[in-house]
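K.L.:
Mind looking at a prediction? Sequence and model below.
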Amino acid sequence: MTAGLENTNLFKPITIGKNKINQRIVFAPTTRLRAADDHTPSDLMLQHYSDRAQTPGSLLISEATLISLRAGLYPNIPGIWNDKHVQGWKKITDAVHARGSYMACQLWSAGRVGSPELLKKHGLDLISPSALYESEDSKKAAETAGNPVRALTEEEIKGIIYEDYKNAAINAMEAGFDYVEIHSAHGYMLDQFLQPATNQRTDNYGGSIEKRARIVLEIIDLLSDTIGAEKLAIRLSPWAKFQGMKAEEDTVHPITTFSYVVNELQKRTNNGKQLAYLSIVEPRVNNNIDVNFSDIVGSNDFIKQLWKGAILQTGNYTYDSPEFKGLKADVDGDDRTMIAFSRYFTSNPDLIERLRKGLKLTPYVRPLFYVAHNYGYNTFPSYGKELQFDPETEKERRPVSLI
């Protein structure tokens, strides 16, 4: 046991939107492929989220949740585009609320990195801002599936914004979520629009920074009016090179692109539409992979200078544990910062209390992240407790739809 973090700002309450969050440790979006085959939340997910809401007043963010079929599919990823999905998620948010905690739904569109094979089965195209592949392997997979990537039309973009995102946000509210977080990071659809490496359009949604950012800001404006800005957040990853992003190697520096986006968000705040929080990914990680310290490029300090509201910072805050010097510096540096964890929440359902008391953290097991069974998902106990289970049985236990 080491000294806990109870006397830091990490355990000081913070108001997010209209809700008081009791501590500033957040369960980050953690995709784990445990939804049912039809993308309905499962029994495994219900237990997983409920366990991680055990400290009252916590904030949990759902794993990336697909807004529609055409937005790009992966197997066993939850969706929120139909009534069955809503009913399934409602069981999960009810369980989280029963423990006195709060939950955000992260709305996700995959774009060019969706599964071309799965999309093909639904009679849908692999879509992207521009007809560019993430890699040679992705090109080969798409061609093998007979579903080559193609650029979206402006009419389709409008449909994704004003039909898919609006429907998903309304559904999230009906499902009992307290917030909606827009996933605009890590080389997925909205990030593909933002960055020149993946957006070579010459129409209203490409070219200048203003046009590349148009889709993101249109979604923000629409959903602010639809569900209320105080229930809305967005996630950005300026420095991530995941899935073909170029970051500082691009023709336009990320500080230029993301300063524009954040400045536009702040303008909306100044006009009375304050977002719940802004989530930013630190350059210490590249999606779910740590970046070698010698390879870390960039800083998000420019965002904290532009954005005056609540900030959620994510990205390997356990690298210097148990001292947590980096975490302490960020959370104690102001009175508006929250810190999100994902990997260590997988293996420590009671992570908040462990950090509070300085208890040893159980290591996560990366090979078990993206498998569609219960072993390594709901088989990690809280500190000092034991779970009785047969590993082979749990490896055979597949997700079952909640509805």
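P.N.:
Structure's in. What do you need?
K.L.:
can we go C-alpha only for contacts and neighbour counts from here?
P.N.:
Will do.
K.L.:
Show me what counts as buried in the strand or helix carrying residue 305.
P.N.:
Per DSSP states H and E, residue 305 falls inside helix 301-306. Within helix 301-306, the residues that count as buried by 16 or more other Cα atoms under 10 Å are residue 303.
K.L.:
And the contacts of it?
P.N.:
The contact list for helix 301-306 (Cα atoms under 8 Å, 6 or more residues apart in numbering) reads 255, 258-259, 262-263, 266, 311.
K.L.:
Beyond it, next helix or strand please.
P.N.:
Counting by DSSP H and E, what follows helix 301-306 is strand 311-314.
K.L.:
Against which helices or strands is that following strand packed?
P.N.:
Packing partners of strand 311-314 (3 or more Cα pairs under 8 Å, 6 or more residues apart in numbering; DSSP states H and E): strand 277-281, strand 337-341.
K.L.:
who's in contact with that strand?
P.N.:
Under Cα under 8 Å, 6+ apart, the answer for strand 311-314 is 28, 277-282, 304, 336-341.
K.L.:
just the buried members of those residues?
P.N.:
Counted by 16+ other Cα under 10 Å, these give 28, 277-282, 336-341 as buried.
K.L.:
hang on, the earlier thing: would a markdown table of the helices and strands packed on strand 311-314 with distance to residue 187 be doable?
P.N.:
Formatted as a markdown table, the helices and strands packed on strand 311-314 follow (distance: least, Cα to Cα, whole Å):
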| stretch | distance to residue 187 |
| --- | --- |
| strand 277-281 | 13 |
| strand 337-341 | 20 |
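K.L.:
now for those, which one comes closest to residue 35?
P.N.:
Comparison of the helices and strands packed on strand 311-314 against residue 35 by Cα to Cα identifies strand 337-341 as nearest, at 21.0 Å.
K.L.:
can you map out the helices along the stretch 51-200 of the chain?
P.N.:
83-98, 116-121, 136-144, 154-159, 166-174, 189-194 (DSSP state H, counting those that start in this stretch).
K.L.:
contact partners of the third one?
P.N.:
Contacts of helix 136-144 from elsewhere in the structure, counted by Cα under 8 Å, 6+ apart, are 113, 116-117, 126, 133, 148-149.
K.L.:
change it to 7 Å
P.N.:
Applying Cα atoms under 7 Å, 6 or more residues apart in numbering, the external contacts of helix 136-144 come out as 116, 133, 148.
K.L.:
now stretch 156-166
P.N.:
67-68, 219, 223.
K.L.:
Pull out the buried residues from that stretch.
P.N.:
For stretch 156-166, by 16+ other Cα under 10 Å, it's 157, 160-161, 164-166.
K.L.:
take a look at this one as well, against the first:
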Amino acid sequence: MSTNTEARLFSPTTIGAIGVVNRVAMAPLTRSRADMEGVHSELAIEYYRQRATAWLIISEATNISREGRGYAFTPGIYTDEHVASWRRITDAVHEAGGKIVCQLWHVGRMSHVSLQENGAAPVAPSAIQADEQVFLESQTVERPSMPRALETAEIQRLVEDYRNAARRAMEAGFDGVEVHAANCYLLEQFIRDSTNKRTDQYGGPVENRTRLPIEVITAVAEVWGADRVGVRLSPITRAVGDTPLDSDPEGTYFYLAGQLGKLGLAYLHCVEGQTRGDNGAGDFDFKRLHAKFGGKYIANNSYDRQMAIDAAESGHADMVAFGRPFISNPDLVARLRLDAPLAEANRDTFYGGGAGGYTDYLPLADAA
């Protein structure tokens, strides 16, 4: 495979209606730098502007509602204030020549009563408590609270929350949206039979368990047009909430990918393996998943330069999304082109805090 700067990875393409100059995307990265109302500070403007050479930035996961929040200091996209703060960011990215889509997020059971309005229980398809930990306003971490199962009559309200967030993202100047149906958050909690024990039309067979994600994505596409809507899936990750896999991952996700393909979406973005772990392309047939979807495909999860070049050259991926390398390498695309060394990130500053470990990483020329 090619290893030079003329590799397909560095060539232009289109992702739905979005034209991109190269095939390196910035994956969503929660950084917990917003305020407790979900409004970004001035720091976020510089953070995203620095990384605009990704050409396609997928924003950090962004709460569609107060109910959807599961971690302190994460941004929202459901109020006028949210729109105004994101508008400054999208303007900065566009002025720097990049494109940015908003990842729409509802955490479901991965929340805590202290983060919910009036101390309400988090919501989920079924009342099954998650493990792992969530980050609270007190700067401490705790196990997620016991959720309550959503009533059937509440489901359409959820769909409308996504629709409203999609409209707000358009007002904020994004180039599109990505529906977060991965990493064991709300929509994936419906998809997997390990976390969905419902007996109504949203539980049981795969056609029912995928009903809500498809209704949500359809509603969002009605706002944006399908060619500006992407979806993120993670068929074999269990990192968030120690969530068990579906009993038939390939059957479930192949079915879902086929249904999503009928909608004419901009792209399918897939976490290939265990989030925060090694690439797991050998543990699941992601090529078949791509084929079932039939449209543009963004590959993600622990890719290095050569793996990304090979994925683009072989046609496995139309783009490759890098996450953690973008934290400490705002000019990651240039470094990948040149096969230059990558700066190491300080894990202690991943979440929360100020400019340190957020906007103070230097581009290659300045670092040298």
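P.N.:
Structure received. None of the values given here were measured: they were computed from a predicted structure.
K.L.:
picking up where we left off before, and residue 106 of structure 1, which of the helices of the stretch 51-200 of structure 1 is closest to it?
P.N.:
helix 166-174 (9.3 Å).
K.L.:
Superpose on structure 2 and give me the mean offset of that closest one.
P.N.:
Taken over the aligned residues, the distance from helix 166-174 of structure 1 to structure 2 averages 0.3 Å (mean Cα distance after the TM-score superposition for structure 1).
K.L.:
Which part of structure 2 matches that helix?
P.N.:
Under the alignment (TM-score structural alignment), helix 166-174 of structure 1 falls on residues 163-171 in structure 2.
K.L.:
Tell me which stretches of the stretch 201-350 of structure 2 form helices.
P.N.:
206-209, 211-224, 249-261, 286-293, 305-314, 324-328, 332-338.
K.L.:
out of these, nearest to residue 233 of structure 2?
P.N.:
That would be, of the helices of the stretch 201-350 of structure 2 and by Cα to Cα, helix 249-261, which comes in at 8.4 Å.
K.L.:
For the closest one, give me every contacting residue.
P.N.:
Contacts of helix 249-261 of structure 2 (Cα under 7 Å, 6+ apart): 206, 210, 235, 289, 292-295.
K.L.:
Can you get me a residue count around residue 139 of structure 1?
P.N.:
For residue 139 of structure 1, the neighbour count with other Cα atoms under 10 Å is 18.
K.L.:
Please say which position in structure 1 residue 347 of structure 2 maps to.
P.N.:
Checking with TM-score structural alignment, residue 347 of structure 2 has residue 366 as its match.
K.L.:
Pretty sure residue 280 of structure 1 sits against residue 237.
P.N.:
Yes: between residue 280 of structure 1 and residue 237 there is a contact under Cα atoms under 7 Å: 5.8 Å.
K.L.:
Trace residue 19 of structure 1 over to structure 2, please.
P.N.:
Match for residue 19 of structure 1 (TM-score structural alignment): residue 18.
K.L.:
out of the contacts of helix 301-306 of structure 1, who's nearest residue 36 of structure 1?
P.N.:
residue 311 (32.7 Å).
K.L.:
one step back: of all the helices of the stretch 51-200 of structure 1, which one comes closest to residue 318 of structure 1?
P.N.:
helix 83-98 (25.3 Å).
K.L.:
And the closest one, what's buried?
P.N.:
84-97.
K.L.:
for stretch 94-109 of structure 2, same thing?
P.N.:
94, 96, 98-109.
K.L.:
Give me the distance between the two termini of it.
P.N.:
From its first residue to its last, stretch 94-109 of structure 2 covers 35 Å (Cα to Cα, to the nearest Å).
K.L.:
how about it, which residues of structure 1 does it hit?
P.N.:
Against structure 1, stretch 94-109 of structure 2 falls on residues 97-112 (TM-score structural alignment).
K.L.:
corresponding residue for residue 353 of structure 1 in structure 2?
P.N.:
Per TM-score structural alignment, residue 353 of structure 1 is aligned with residue 334.
K.L.:
what's the distance between that match and residue 236 of structure 2?
P.N.:
For residue 334 of structure 2 relative to residue 236 of structure 2 (Cα to Cα), the value is 31 Å.
K.L.:
Same question for residue 105 of structure 2.
P.N.:
Taking Cα to Cα, one finds residue 105 of structure 2 at 19 Å from residue 236 of structure 2.
K.L.:
Repeat that for residue 289 of structure 2.
P.N.:
12 Å.
K.L.:
got it, and residue 152 of structure 2?
P.N.:
Distance from residue 152 of structure 2 to residue 236 of structure 2, by Cα to Cα: 28 Å.
K.L.:
Show me which of those two is the more surrounded one.
P.N.:
Between residue 152 of structure 2 and residue 236, counted using other Cα under 10 Å, the more crowded position is residue 236 (23 against 13).
K.L.:
Not counting its neighbours along the chain, what's nearest the more buried one?
P.N.:
Nearest non-adjacent residue to residue 236 of structure 2, counting by Cα to Cα, 6 or more residues apart in numbering: residue 273, 5.6 Å away.
K.L.:
Next: residue 189 of structure 1.
P.N.:
residue 111 (4.4 Å).
K.L.:
and what of residue 67 of structure 2?
P.N.:
Nearest to residue 67 of structure 2 is residue 116, by Cα to Cα, 6+ apart, at 6.0 Å.
K.L.:
same question, residue 246 of structure 2
P.N.:
residue 192 (4.7 Å).
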